[in-house]
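Participant: have a look; sequence and predicted model below, questions after that.
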Amino acid sequence: MNTRGQFLSSRLVNDSLISLFVVSTFPPFRISFQLRMWDWFQQYCPWVLQGISMVYGMIVRIRRKAYQREWLRPKHLSRPVVSVGNITVGGTGKTPFVIWLAHQLHAKGQRVAILSRGYGRQDPSKNLMVSDGKGHVKEWRVSGDEPTMIAQHCPWALVAVGPDRFRLGQWVLEQTPCDCFILDDGYQHLSLYRDLDLLLFDATDVKGLCGVLPAGRLREPLDSAKGAAAFIFTRSETLSSIQPVQTCIEKVIGQSINPIVLKMVPKQVRHLVTGEVQPLTFFSQRSLLVVSGIGNPRSFCDILTGCGLEVGEEIRFPDHCAYGQDEANLILEKIGQSDQDIVVTTEKDAVKLREWFSKDDPVWFVTTDLEFLAGEEHILGLLDRAGVV
C-alpha cells in the first residue's frame, strides 16, 4: 500500500463521522491510530465522546452568549460584512455560494473583498493578498485551495487570507479600497461584526445535526443557528427534499424559517491539463475512478450518479490535501490496476492536481453551477436591506 494514500472502495466508506476524517495522509499510522481510537470509543465507551461533547458544547454556547449579551464586543470594519458559514464539519457548498454571492455584488457595482482563513496553506500565520482584483492570483500552496479557486472565478475581486479576519480586513483597506467584505466560513468568527449572517446546511445530511463534536458533526449546538439572517439549503434536488433538515432546525430554534433552496448542477467536464471541454454524456458509457479531497466526498459521487454516470471506485484524500507526486502516482497506478480508465475529480482538487499530470493523462474535472429552487429574491432583498448593495 502506498505510504501516503490509502484506497477505499466507495462501498466500504459509510456515512459515519469516520468518513469525514481523512482516509489517506502522511504518515499513515497517525490517522490510522486516530480512527482506531475514535472507533473504539464509539463502540465501547460512547459516553466518553458524549461527555467531551457536552463540555465542548457548553463552552461554545457560553462564548456565543457572551457576544449576544455584549459581555464581549465584536469589532467593526468600516465596510459592510456578509458572512457565509455553516455549523457542521464536512462540506456544505460554501465556496460555490461565495462565488455566486461575489458575482451578485459585483454586478451591482460593488468592489468586493473576500476574507478567508486559507486552510491548508503553507504559512497560516501571515496575511496574504491572494488576488489584487487585476487577475494576478497567488499559487495555491501559499494561499490555500479554496481562496485560489474563488480568485480564479472572480478575477475582479480582492481575495485575502489571514488568521484574524478583523485585522485582515483592516490590512486589506490599507492596501486598496473596497465597498464590502464577504467573510468565507465566518459563522463562528464572532469577534468580527457581521451585517448579515448567511448559514448553509446540506439538505442531505440530517444526521449531521444530531450531536456536537466529537460525538457528532456539529461545530456548535444547533440552537446557535438562531442567530442567522438566512437559512440556505444546498444539494437539494427538490423543494420537499429539505423537509427533514428544516424540521429539525425549526424544532430546535423554536421558530419557522424562510428557506433558500439551492441545487448543485454539473455543467461540463474539462481535461485537467489541456482544458478540453466535453459534455457530461461524454462519459456515460465509462466506469469512472473518482478522486476527491473535499469535506463531503459522498456528495460529489451523488452528483455524478445523478447525471447517469457510473462511479466504479474512489480514492478519497483528506480535505485540503496538499497533493504531490506520491498522490499522482497512486492515482495513475490505480488506473493501471482497475477497469476504470478515466479519472474524474472536483474543481477544487483540480487546482492542486494540475501540475502533476500531463496532457496525455485521462484526468478530468467537473464544473458546477448553483441553481435556485426557492429564495433567490429573498436573499437579494436581505443584501439590500443590510446596506450591502
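Facilitator: Alright, I've got the coordinates. Model, not experiment: these values are computed from the prediction. Residues are numbered from 1 along each chain as shown.
Participant: make it CA atoms for all contacts and neighbour counts henceforth
Facilitator: Will do.
Participant: now the helices for the protein?
Facilitator: 28-44, 46-68, 94-107, 140-143, 145-153, 165-175, 243-253, 297-306, 325-337, 347-353, 376-385 (DSSP state H).
Participant: tell me the most buried of these?
Facilitator: Most buried of the helices of the chain by mean neighbour count (mean count of other C-alpha atoms under 10 Å) is helix 145-153; its value is a mean of 23.
Participant: got the contact list for it?
Facilitator: For helix 145-153, the external contacting residues (C-alpha atoms under 8 Å, 6 or more residues apart in numbering) are 95, 98-99, 116, 118-121, 130-131, 135, 137-140, 157-161, 320, 348-349, 351-352.
Participant: what do you get for stretch 113-129?
Facilitator: 138, 140-147, 157-165, 168-169, 171-172, 178-185, 320-322.
Participant: can you point out the buried residues in that stretch?
Facilitator: Within stretch 113-129, the residues that qualify as buried are 113-121, 124, 127-129, counting by 16 or more other C-alpha atoms under 10 Å.
Participant: for Val389, see how far away the residue lying closest to Cys210 once chain neighbours are set aside is.
Facilitator: In space, Cys210 comes closest to Gly216 once its chain neighbours are excluded; the distance is 6.3 Å by C-alpha to C-alpha, 6 or more residues apart in numbering. The gap separating Gly216 from Val389 is 38 Å, by C-alpha to C-alpha, to the nearest Å.
Participant: now Lys207
Facilitator: Distance from Lys207 to Val389, by C-alpha to C-alpha: 36 Å.
Participant: and these two? which has more neighbours close in?
Facilitator: Neighbour comparison, Lys207 and Val389: the larger count goes to Val389, with 19 against 15 (by other C-alpha atoms under 10 Å).
Participant: can you pull the contacts of that one?
Facilitator: Taking C-alpha under 8 Å, 6+ apart as the test, what Val389 contacts is 105, 108, 110, 383.
Participant: may I ask which two of those residues are separated the most?
Facilitator: Gln110 and Leu383 (12.0 Å; C-alpha to C-alpha).
Participant: ok, for the residue nearest to the spatial centre of the chain, nearest residue in space, not its chain neighbours?
Facilitator: In the chain, the centroid-proximal residue (C-alpha atoms, centre = their mean) is Gly91; its distance is 4.1 Å. In this structure, Gly91 finds its nearest non-sequential neighbour in Gly295, 4.4 Å apart by C-alpha to C-alpha, 6+ apart.
Participant: got another, please set it beside the one above:
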Amino acid sequence: MQRLIMWFQQHIRNGTLSPALDLALVPFAFAYGVGGRFRSYLYRLGFLKTRSLSCPVISVGNLTVGGTGKTPLVIALAQWLHNQGKRVGVVSRGYGRNDEKQILLVSDGKKILLDSQKAGDEPILIATRCPGIPVIVGTNRYAAGRQLLSQFLCDVLILDDGFQHLALKRDANLLLVDEESRFGNGYLLPRGPLREPSIGIERATALIVTRASSTKNSVIAQLCTSASLEMPIAISNFFLAGFVNLRTGELLSPEALSGKRCIAFCGIANPNSFSSMLEGAGVTIHEFLSFSDHWRYTSEDLQTIWNSTEGCSPKLVITTEKDAVKICHRLPASLEVVAARMELEWKEGQESLEEHLMYAVNQG
C-alpha cells in the first residue's frame, strides 16, 4: 500500500497521470471541492465553531499537499521567537503516527518523550531542533493546545500545518508557496495537489515564497496581484547548513563531503530538491532511493539501502533529518550515515514579516 501511495503522489506532483486516470479522477476532485466549500460555509455561518486559546497562535500552512518547507519554517520561527524572549509552544497533528486520535506530549522542552512512530517524524524533528520548546501532537489542535497550555506557560503557540484547520482561531496565518512547484497542475485532490482552491490565499495574513532562486520571478508577481496589498510577502530559500553524523551527533561543514560518493535516500514530498542540494554540495550520488513522504522504513527497506553501498568507498549514506529520526537507532556499525541539515534564509521581506508576527504576539 505504501508503494502504491508513493507512485500516486509522484504522478500527482509531476502532473504525469495518464489521460484516462486523470479523467476518472474528475468527479472525485469535484466532490472534494464541494465538500471543502461546504465546510468553509459552515464555519463562516457559525454552524461549526472556531475556538480561541488563551494565548496568540501563529499558523503555518500551505494550499498544496507537502513539500513547501513548513517544518524548516516552523523551526526557524520557533527559534527566532524563543531568542526574542518569548515562551513558545508547538502544536502539530503528528501525521503518520500510530494513533492519531491521541493527544501526546512529544517534548517538554528538556527531553524528547516519544519516538517517531508515536509522535510522527516532523514533530520529533521540531523537538530535536528546538530545545527549550514544548511540542504536542493531536488531531484536535484546540484540545492539544489547551493541554499544552495547562502544562506550560506560553506566550505564543505555533500551529504546524494549520492553514485548513479552521476550528482554531489564529492571530497570524502564514501561507507558504513553493516557487518551484507552485500550485502543481492547478487541480484539487485527488486529481492534483491542491487541498483547496487557490482563492484560499485570501485567508492568509502573510505570504512566504519558499525555494525562491530570485526575488524577481513570476510566482511572486502572481501572488502580489491576487493577495491584499497590505499583506507582508517574504521571499525565502533553504540552504545546506551541514551534515549531522547520526552516530556521534557531530555537525560537519557543508563542504566536508565534497568529492565523496554516497548512497542517498529520503522519504519526503520533494525528493528532487534533496538530490539537487547534495549535488550542489559537490557530493557524487552513486544511487538515489526515493520513498513516499512520511515513509516508515521496514527492515527490508533499510537492508536494501545498506546493501547499495557496495559500490562506494568509503561506505557513506546521506539522508534528511526528517528521515533520520526514524532510523537513527537502526544504524549498521560498518557504515557512515549522516543527515543533511537544511535551514531557512530570508532573501526579502524578513523585517516586515517579523513586525507582523510580533504585532500578532503582543496584541493577541
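Facilitator: In hand now; what should we look at? Since this is a predicted model, take the numbers as computed values, not measurements.
Participant: can you find the partner of Thr64 of structure 2 in structure 1?
Facilitator: Matched by TM-score structural alignment, Thr64 of structure 2 corresponds to Thr88 in structure 1.
Participant: burial measure for that match, as a count.
Facilitator: 23.
Participant: do the same with Val363 of structure 1
Facilitator: Neighbours of Val363 of structure 1 (other C-alpha under 10 Å): 26.
Participant: what's the spacing between it and Phe357 of structure 1?
Facilitator: For Val363 of structure 1 relative to Phe357 of structure 1 (C-alpha to C-alpha), the value is 8 Å.
Participant: list the residues that contact both of those two?
Facilitator: Leu272.
Participant: contact partners for the residue nearest to Gly91 of structure 1?
Facilitator: Contacts for Gly295 of structure 1 (C-alpha under 8 Å, 6+ apart) come out as 20, 89-91, 318-319.
Participant: what does Gly254 of structure 1 give?
Facilitator: Counting by C-alpha under 8 Å, 6+ apart, Gly254 of structure 1 has no contacts.
Participant: next, the distance between the ends of stretch 48-66 of structure 2.
Facilitator: From start residue to end residue, stretch 48-66 of structure 2 stretches across 26 Å - C-alpha to C-alpha.
Participant: that one: which residues count as buried?
Facilitator: 52-53, 55-66.
Participant: of these, closest to His286 of structure 2?
Facilitator: Gly66 (26.7 Å).
Participant: name the nearest residue to the corresponding residue of structure 2 for Gly308 of structure 1, sequence neighbours excluded.
Facilitator: Aligned against structure 2 by TM-score structural alignment, Gly308 of structure 1 finds its counterpart in Gly282. Using C-alpha to C-alpha, 6+ apart and skipping residues adjacent in sequence, the residue nearest Gly282 of structure 2 is Ser258, 4.4 Å away.
Participant: that neighbour against Val283, yeah?
Facilitator: Yes. With contacts counted by C-alpha atoms under 8 Å, Ser258 of structure 2 reaches Val283, the gap being 5.0 Å.
Participant: so for those two, which residue has more residues nearby?
Facilitator: Val283 (22 against 15).
Participant: what do we get in structure 2 for the residue nearest to Cys210 of structure 1?
Facilitator: By TM-score structural alignment, Gly216 of structure 1 lines up with Gly192.
Participant: how near is its match to Val65 of structure 2?
Facilitator: 9 Å.
Participant: can you check Ala78 of structure 2 too?
Facilitator: Ala78 of structure 2 is 22 Å from Val65 of structure 2, by C-alpha to C-alpha.
Participant: likewise for Leu289 of structure 2?
Facilitator: 21 Å.
Participant: swap in Ser352 of structure 2?
Facilitator: 27 Å.
Participant: same question, Leu223 of structure 2
Facilitator: 19 Å.
Participant: again, but for Ile126 of structure 2
Facilitator: Taken as C-alpha to C-alpha, the span from Ile126 of structure 2 to Val65 of structure 2 is 19 Å.
Participant: which residues sit against stretch 162-169 of structure 1?
Facilitator: 75-77, 115-118, 124-128, 160-161, 181, 183, 189, 191-192.
Participant: so Ile208 of structure 2 sits right up against Arg182, yeah?
Facilitator: No. Under the criterion of C-alpha under 8 Å, Ile208 of structure 2 makes no contact with Arg182, lying 11.8 Å away.
Participant: quick one, which of these two is more surrounded?
Facilitator: Each of Ile208 of structure 2 and Arg182 has its neighbours counted (other C-alpha under 10 Å); Ile208 has more, 30 against 18.
Participant: the more buried one matches what in structure 1?
Facilitator: Under TM-score structural alignment, Ile208 of structure 2 pairs with Ile232 in structure 1.
Participant: wait, what's in contact with its match?
Facilitator: With the criterion set at C-alpha under 8 Å, 6+ apart, Ile232 of structure 1 makes contact with 198-201, 259-262.
Participant: likewise for Asp223 of structure 1?
Facilitator: Taking C-alpha under 8 Å, 6+ apart, one finds 249, 252-253 in contact with Asp223 of structure 1.
Participant: what does Glu179 of structure 2 give?
Facilitator: 209-212, 219.
Participant: and Phe33 of structure 1, what's its match in structure 2?
Facilitator: For Phe33 of structure 1, there is no aligned residue in structure 2 (criterion: TM-score structural alignment).
Participant: do you know how far Phe33 of structure 1 is from Ile303 of structure 1?
Facilitator: Taken as C-alpha to C-alpha, the span from Phe33 of structure 1 to Ile303 of structure 1 is 32 Å.
Participant: now swap in Val343 of structure 1 and tell me
Facilitator: For Val343 of structure 1, the distance to Ile303 of structure 1 - C-alpha to C-alpha - is 15 Å.
Participant: wait, isn't Asn62 of structure 2 in contact with Asn173?
Facilitator: No. Contact criterion C-alpha under 8 Å: Asn62 of structure 2 and Asn173 do not qualify, at 10.0 Å.
Participant: quick check: neighbours shared by those two?
Facilitator: With C-alpha under 8 Å, 6+ apart, Asn62 of structure 2 and Asn173 have common neighbours Phe163.
Participant: which of the contacts of Asp223 of structure 1 lies closest to Leu272 of structure 1?
Facilitator: Ile249 (39.5 Å).
Participant: leaving out sequence neighbours, find the closest residue to the closest one.
Facilitator: Nearest to Ile249 of structure 1 is Leu222, by C-alpha to C-alpha, 6+ apart, at 7.2 Å.
Participant: how about Ile233 of structure 2?
Facilitator: Leu207 (4.7 Å).
Participant: how many other residues sit next to that neighbour?
Facilitator: With other C-alpha under 10 Å as criterion, Leu207 of structure 2 counts 24.
Participant: does it really touch Asp178, like I thought?
Facilitator: No. Using C-alpha under 8 Å, Leu207 of structure 2 makes no contact with Asp178, being 10.8 Å away.
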